[in-house]
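K.L.:
I would like the atomic coordinates for the input below:
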Amino acid sequence: MSFPWAKHYEPKQPLMRWLDEKLPLPRLVYNSIGAGYPVPRNLNYWWNFGVLAGVALVCQIITGVVLAMHYAPNALVAFGSTEHIMRDVNGGWFLRYAHANGASMFLFVVYVHIARGLYYGSYKAPREMVWLLGVVIFLLMMATAFMGYVLPWGQMSFWGAQVITGFFSAIPGVGETIRVWLLGGFAPDNAALNRFFSLHYLLPFVIAGVIILHIWALHIPGSNNPTGVDVKGEQDTVPFHPYYTAKDGVGVGAFFLVFALLVFFAPNLLGHPDNYIEANPLSTPAHIVPEWYFLPFYAILKSFTFNFLWIPAKLWGVLAMFGSILLLFFLPWLDSSPVRSASYRPKYRVFLGVLLLDVLVLGYVGGAEPIARNVIMGQIASMYYFAHFLIILPWISRSERPLPLPTSITEAVLAKHGETAHAEPALAH
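P.N.:
All right, here's what the predicted structure looks like:
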């Protein structure tokens, strides 16, 4: 989207004029995150989580690069090198805890970012490409997180790799061949550890590249907003800097406060104690569970306990687990309602709340023991998850009667403060 009222970059200093002529990097920054990028004036703190995801990725890359200087991807010494980092490397304990808990912070921020997109309809036209690239980023993050969890080479690392790669053996005919190809052998060992380490080191930079595309795609139509109403003119926007750089600064401060509390006071809160036991292929843990951010998908995998038609239960579980993520690619077309924001869609808002509760139930089931009660609970929650996207959402988008929308963002902002458009104060630019 073109904003004719946006400010244009005009360097004042000779050096900046020369740089702008030869390599217009300052202009790019100014037009992307500076005063040259107008954004809706009513964005709330839920819009902070995109920036927080970028901050979390930078933290992960920095700590990961330094950790890689001391880590040895060899099955004989990987566990020992992790302990070496914790005990002998200056600040190693901090780097390792920051990296491990940073993954949880990163995934948590992204989950909130996705939830905000679902609530405010940020996946709808004209921002479908922004959403699709976001789902690609999410898939890359999950692959990176899984491979990183294997690297400490503890009990959960080894058996997690054994279980996750075992999914591929469910594919008829070629499954076992694919699994052996991925591992470089018949079980997780040196070849698998080297491959996972290489990919875990590489993928964050791939994620960074896709994030650049994600932001680029966002700047074409412009940011969505809590009303879901399109920008009508200059009165509906403010410059990104200083308004939202200041607002994002508050969010970044809160992010690092929570991050510091986790790293310094509860660094093992989200980990599993079995991963402080060196990997032993001859000793299976009593209860194998993934990291917390994989638990809902793990619950969907475990929900298939019997064969159906000619397809075995294991393959159904694998298809459902991957399908639960791939389903998000089709969301912009499954929801055909012309209204974006759930604030004006009362029926959609109720069912979205039920979906959130359903995901929390799946998370509980994914980490719980597979007794009959939990299995049944997981099966019901899994059925509802797919029903929400494939049945309920298309039905709502066709039958729902939305609330009246404001004619403009400015009208919504002024109405919230008990004012009218005629009494609108002048914006300071």
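
K.L.:
okay, CA-based contacts and neighbour counts for the rest of this
P.N.:
Fine.

K.L.:
hmm, who's touching stretch 200-219?
P.N.:
For stretch 200-219, contacts defined as C-alpha atoms under 8 Å, 6 or more residues apart in numbering pick out 1, 32, 57, 61, 64-65, 127, 129-130, 133-134, 136-137, 140-141, 144-145, 147-148.

K.L.:
redo that, cut-off 7 Å
P.N.:
61, 127, 129, 130, 133, 134, 137, 140, 144, 147, 148 (C-alpha atoms under 7 Å, 6 or more residues apart in numbering).

K.L.:
filter those residues down to just the buried residues.
P.N.:
Among the contacts of stretch 200-219, those classed as buried by neighbour count (16 or more other C-alpha atoms under 10 Å) are 61, 127, 129, 130, 133, 134, 137, 140, 144, 147, 148.

K.L.:
these in helices, which ones?
P.N.:
Taking DSSP state H, the ones among the buried ones among the contacts of stretch 200-219 that sit in helices are 61, 129, 130, 133, 134, 137, 140, 144, 147, 148.

K.L.:
greatest separation within those residues: which pair is it?
P.N.:
Within those, two members stand farthest from each other by C-alpha to C-alpha: 129 and 148, at 28.4 Å.

K.L.:
need the strands for the stretch 51-200 of the chain, in chain order.
P.N.:
In the stretch 51-200 of the chain, no strands are defined using DSSP state E, counting those that start in this stretch.

K.L.:
gap between residue 165 and residue 360?
P.N.:
25 Å (C-alpha to C-alpha, to the nearest Å).

K.L.:
ok, those two, which is more surrounded?
P.N.:
Higher neighbour count among residue 165 and residue 360: residue 165, with 20 against 15, using other C-alpha atoms under 10 Å.

K.L.:
how about the contacts made by the more buried one?
P.N.:
By C-alpha under 7 Å, 6+ apart, the neighbours of residue 165 are residue 179.

K.L.:
burial of residue 376, as a residue count?
P.N.:
Count around residue 376 with other C-alpha under 10 Å applied: 15.

K.L.:
nope, residue 373 is what I was after
P.N.:
Residue 373 has 10 neighbouring residues, counting by other C-alpha under 10 Å.

K.L.:
spell out which helix or strand contains it, please.
P.N.:
Using DSSP states H and E, residue 373 maps to helix 372-387.

K.L.:
which residues are in contact with that helix?
P.N.:
299, 300, 303, 355, 358, 361, 362, 365.

K.L.:
to compare with the earlier structure, here is another sequence to fold:
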Amino acid sequence: MRLIPDSMAARTIAVMVAGLTLSHLVSMGAYGIDLLAQSDRSVEQETVERFIAARSAILQAPEADRERTAALLSRRALDVRWGRSAVVDEGEPEHPQLTAIRTRLLEVVPDLNGSSLRLALADDPDHPEAAGHMVLISAPLPNGEWLNLRSSLGDPPMHTPTNLLLSTGLMALAVFALSILLIRSATAPLRTMVRAAERLGVDVTAPPLPEQGPSEIRQAAHAFNEMQARIKRLLSDRTQMFAALSHDLRTPLTVLRLRAEFVEDEEQHDKMLADIAEMEEMINATLAFLRDEGTQEVSKMIDLTATLATMCDTLTDAGRDVEFSGEPHALLYAQPIALRRAFRNLVDNAIKYGHRAQLVLSTDAECIMVDILDEGPGIPEAEREKVFQPFYRMERSRNRGTGGFGLGLTIAHTTIRAHGGSIALSDRSEGGLRLTVSLPRTLK
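P.N.:
Coordinates of the predicted model:
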């Protein structure tokens, strides 16, 4: 499982959502801390005002009515009592909030005896889950009486910041949705460029990229189009050069053929004509190879299973030992004639040097694989890359006596690579060679 997204769009979205969410949480946290401080100051001020109002009312009432006055002052979250004893014991532990209330009381009521003023925290019976949520104040009155006040410190804070979580969740969803739209729009030219690069490996004559969008994208598209144009010119110049060279070689061969006619030794005469004929065949094969390489066939959707099955049936009717098996259908976007010729070369090569050919087609989600099996001597590992080079032929089994000029595998390899595929060679455990062709499914 990947913790870090793989695509640039996903990473950008993840960074934006994480950054904005973290920023939102920090801002809300700072706001909550400030709001809590303001709430504490408000509660302290309200407690002081309640005490001052209760003390003033008790002092102004006749002594006989003080207890009734205290009862009248009491209400929810406030309990006022007048009596001969204090409800708060001396030496109660101090608390920052109690210290703030004491300081404020002594500022507002200068005649209070600071040494006798007692404050403590108590539990609120209406909120048993909030410990120490009520403040108790015992203040001495004249004649040894005490004013005892129990005041709530307000509603207890919520343990679960529901509003904060809801706000953060909605913000993250909004950022996520907008990020998807914006990032996908911003990275769309990159995806187009990726598809164009994949298409370039198959068709160098593909249409150029549209040079539009932000300046960086336009510059990249322009550079890509320039590269494609240079590759196209390079391939065209190379093909024309080799085609012209092969064509020009016909003239000296014609002169050599004429001169061979004047050789009186019949044996040497025949050898020279055979060599000249072989050279002409090589030149014709080279011209055909270059002509095919320079021709751009139109690609279309084909069923590779049907193509290979038909080819194998044709070879079997011609007396070749060929067998085909595999998936009933294998759709592929390809150049049908070029691909059929490539497989025909590979099968001919297997029959020529391995006596028979067995084709097995298999597929997966991304590729179509075709195994071509023979019963020949195989190819040494050191030679497996060289056999795809033009005019390269191995000694021993693959010599001139077997025919050909070493272009069959080259043409097949070039065609398979032009379709975005690959060819791999390996030895079979039961003897013979296994040639595996892999072709990607999506080339359009």
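
K.L.:
work out the TM-score between the chains.
P.N.:
Superposed pair, TM-score by TM-score structural alignment, normalised by the length of the first structure: 0.20. Supporting alignment: 145 aligned residues with a C-alpha RMSD of 7.0 Å.

K.L.:
please tabulate the contacts of helix 372-387 of the first structure in TSV, including the columns neighbour count, secondary structure and distance to residue 245 of the first structure.
P.N.:
Converted to TSV, the contacts of helix 372-387 of the first structure look like this (neighbours: other C-alpha atoms under 10 Å; DSSP: H, G, I helix; E, B strand; the rest coil; distance: C-alpha to C-alpha, whole Å):
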residue	neighbour count	secondary structure	distance to residue 245 of the first structure
299	29	helix	39
300	30	helix	40
303	29	coil	45
355	19	helix	32
358	20	helix	35
361	20	helix	36
362	27	helix	36
365	27	helix	40
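
K.L.:
quick check, nearest of these to residue 16 of the first structure?
P.N.:
Ranked by distance to residue 16 of the first structure (C-alpha to C-alpha), the contacts of helix 372-387 of the first structure are led by residue 355 at 51.1 Å.

K.L.:
need the buried ones among the contacts of stretch 200-219 of the first structure in JSON lines (columns: distance to residue 258 of the first structure).
P.N.:
Shown next, in JSON lines, are these (distance: C-alpha to C-alpha, whole Å):
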{"residue": "61", "distance to residue 258 of the first structure": "19"}
{"residue": "127", "distance to residue 258 of the first structure": "31"}
{"residue": "129", "distance to residue 258 of the first structure": "32"}
{"residue": "130", "distance to residue 258 of the first structure": "28"}
{"residue": "133", "distance to residue 258 of the first structure": "28"}
{"residue": "134", "distance to residue 258 of the first structure": "25"}
{"residue": "137", "distance to residue 258 of the first structure": "24"}
{"residue": "140", "distance to residue 258 of the first structure": "25"}
{"residue": "144", "distance to residue 258 of the first structure": "23"}
{"residue": "147", "distance to residue 258 of the first structure": "25"}
{"residue": "148", "distance to residue 258 of the first structure": "22"}
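
K.L.:
doesn't residue 426 make contact with residue 433 of the second structure?
P.N.:
Yes: look at residue 433 of the second structure against residue 426 with C-alpha atoms under 7 Å: they come within range, at 6.1 Å.

K.L.:
so the two - more neighbours on which side?
P.N.:
It is residue 433, of residue 433 of the second structure and residue 426, that has more neighbours when counted by other C-alpha under 10 Å, with 24 against 16.

K.L.:
so where do the strands sit in the stretch 151-300 of the second structure?
P.N.:
Along the stretch 151-300 of the second structure, the stretches classed as strands by DSSP E, counting those that start in this stretch are 300-303.

K.L.:
how about the helices in it?
P.N.:
162-200, 215-248, 250-260, 266-294 (DSSP state H, counting those that start in this stretch).

K.L.:
what's the burial count for residue 436 of the second structure?
P.N.:
Neighbour count of residue 436 of the second structure, defined by other C-alpha under 10 Å: 19.

K.L.:
swap that for residue 414 of the first structure, sorry
P.N.:
Neighbour count of residue 414 of the first structure, defined by other C-alpha under 10 Å: 16.

K.L.:
give me the helices and strands touching the strand or helix carrying it, please.
P.N.:
Assigned by DSSP H and E, residue 414 of the first structure belongs to helix 409-416. Packing partners of helix 409-416 of the first structure (3 or more C-alpha pairs under 7 Å, 6 or more residues apart in numbering; DSSP states H and E): none among the helices and strands.

K.L.:
how close does residue 367 of the second structure get to residue 360 of the second structure?
P.N.:
Counting by C-alpha to C-alpha, the separation of residue 367 of the second structure from residue 360 of the second structure is 14 Å.

K.L.:
just residue 139 of the second structure next, same as before
P.N.:
In terms of C-alpha to C-alpha, residue 139 of the second structure sits 100 Å off from residue 360 of the second structure.

K.L.:
the more surrounded of the two?
P.N.:
The neighbour comparison of residue 139 of the second structure against residue 360 (other C-alpha under 10 Å) goes to residue 139, with 24 against 18.

K.L.:
where's the more buried one, which helix or strand?
P.N.:
Going by DSSP H and E, residue 139 of the second structure is in strand 134-140.

K.L.:
same check, this time on residue 213 of the first structure
P.N.:
helix 190-219.

K.L.:
please identify the buried residues of that helix?
P.N.:
For helix 190-219 of the first structure, the neighbour count (16+ other C-alpha under 10 Å) marks 190-197, 200-201, 203-204, 207-208, 210-211, 213-215, 217-219 as buried.

K.L.:
what does stretch 248-267 of the first structure give?
P.N.:
By neighbour count on 16+ other C-alpha under 10 Å, the buried set for stretch 248-267 of the first structure is 248, 251, 252, 255, 259, 262, 263, 267.

K.L.:
excluding chain neighbours, what is closest to the third one?
P.N.:
Nearest residue to residue 252 of the first structure in three dimensions, chain neighbours excluded: residue 52, at 6.3 Å (C-alpha to C-alpha, 6 or more residues apart in numbering).

K.L.:
distance of that neighbour from residue 259 of the first structure?
P.N.:
Distance, residue 52 of the first structure to residue 259 of the first structure, by C-alpha to C-alpha: 12 Å.

K.L.:
same deal with residue 112 of the first structure?
P.N.:
Remark: distance between residue 112 of the first structure and residue 259 of the first structure (C-alpha to C-alpha) = 16 Å.

K.L.:
cool, and residue 387 of the first structure?
P.N.:
In terms of C-alpha to C-alpha, residue 387 of the first structure sits 36 Å off from residue 259 of the first structure.
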